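A.B. asks: Coordinates only, no sequence provided:
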């Protein structure tokens, strides 16, 4: 899947920062939620 590309397509202005925050939150929720 092209999650990175999808993120860039959604928020090209906040590419790097947005992706880091989104992925960190996603990973955290996944690890905690199990």
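C.D. replies: Received, thanks. Predicted model only: the values in this text are computed from it and were never measured.
A.B. asks: can we go C-alpha only for contacts and neighbour counts from here?
C.D. replies: Noted.
A.B. asks: Next, the buried residues of the helix or strand harbouring residue 21.
C.D. replies: Using DSSP states H and E, residue 21 falls within helix 15-33. Residues of helix 15-33 classed as buried: residue 19 (neighbour count, 16 or more other C-alpha atoms under 10 Å).
A.B. asks: Tell me how far it lies from the chain's centre.
C.D. replies: The chain centre lies 5 Å from the centre of helix 15-33; the measure is C-alpha atoms, centre = their mean, to the nearest Å.
A.B. asks: let's bring in a second model and compare:
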């Protein structure tokens, strides 16, 4: 979150945040079956 300095440049932090949120939503969905 907020990491705009990386190998891939700006937007990498946003990508990681989106991936993390999606993973958490999937995990919650599978846990609360």
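C.D. replies: Perfect, I can see it now. Model, not experiment: these values are computed from the prediction.
A.B. asks: Quick TM-score on the pair, please.
C.D. replies: TM-score of the superposed chains, computed with TM-score structural alignment, normalised by the length of the second structure, equals 0.59; 25 aligned residues with a C-alpha RMSD of 1.1 Å.
A.B. asks: whereabouts in the second structure does the helix holding residue 21 of the first structure align?
C.D. replies: Counting by TM-score structural alignment, helix 15-33 of the first structure falls onto residues 13-31 of the second structure.
A.B. asks: what about that stretch, how far off from the first structure?
C.D. replies: Stretch 13-31 of the second structure, aligned to the first structure and superposed, deviates on average by 0.5 Å (mean C-alpha distance after the TM-score superposition for the first structure).
A.B. asks: Tell me which residues are up against that stretch.
C.D. replies: Residues outside stretch 13-31 of the second structure that contact it (C-alpha atoms under 8 Å, 6 or more residues apart in numbering) are 1-4.
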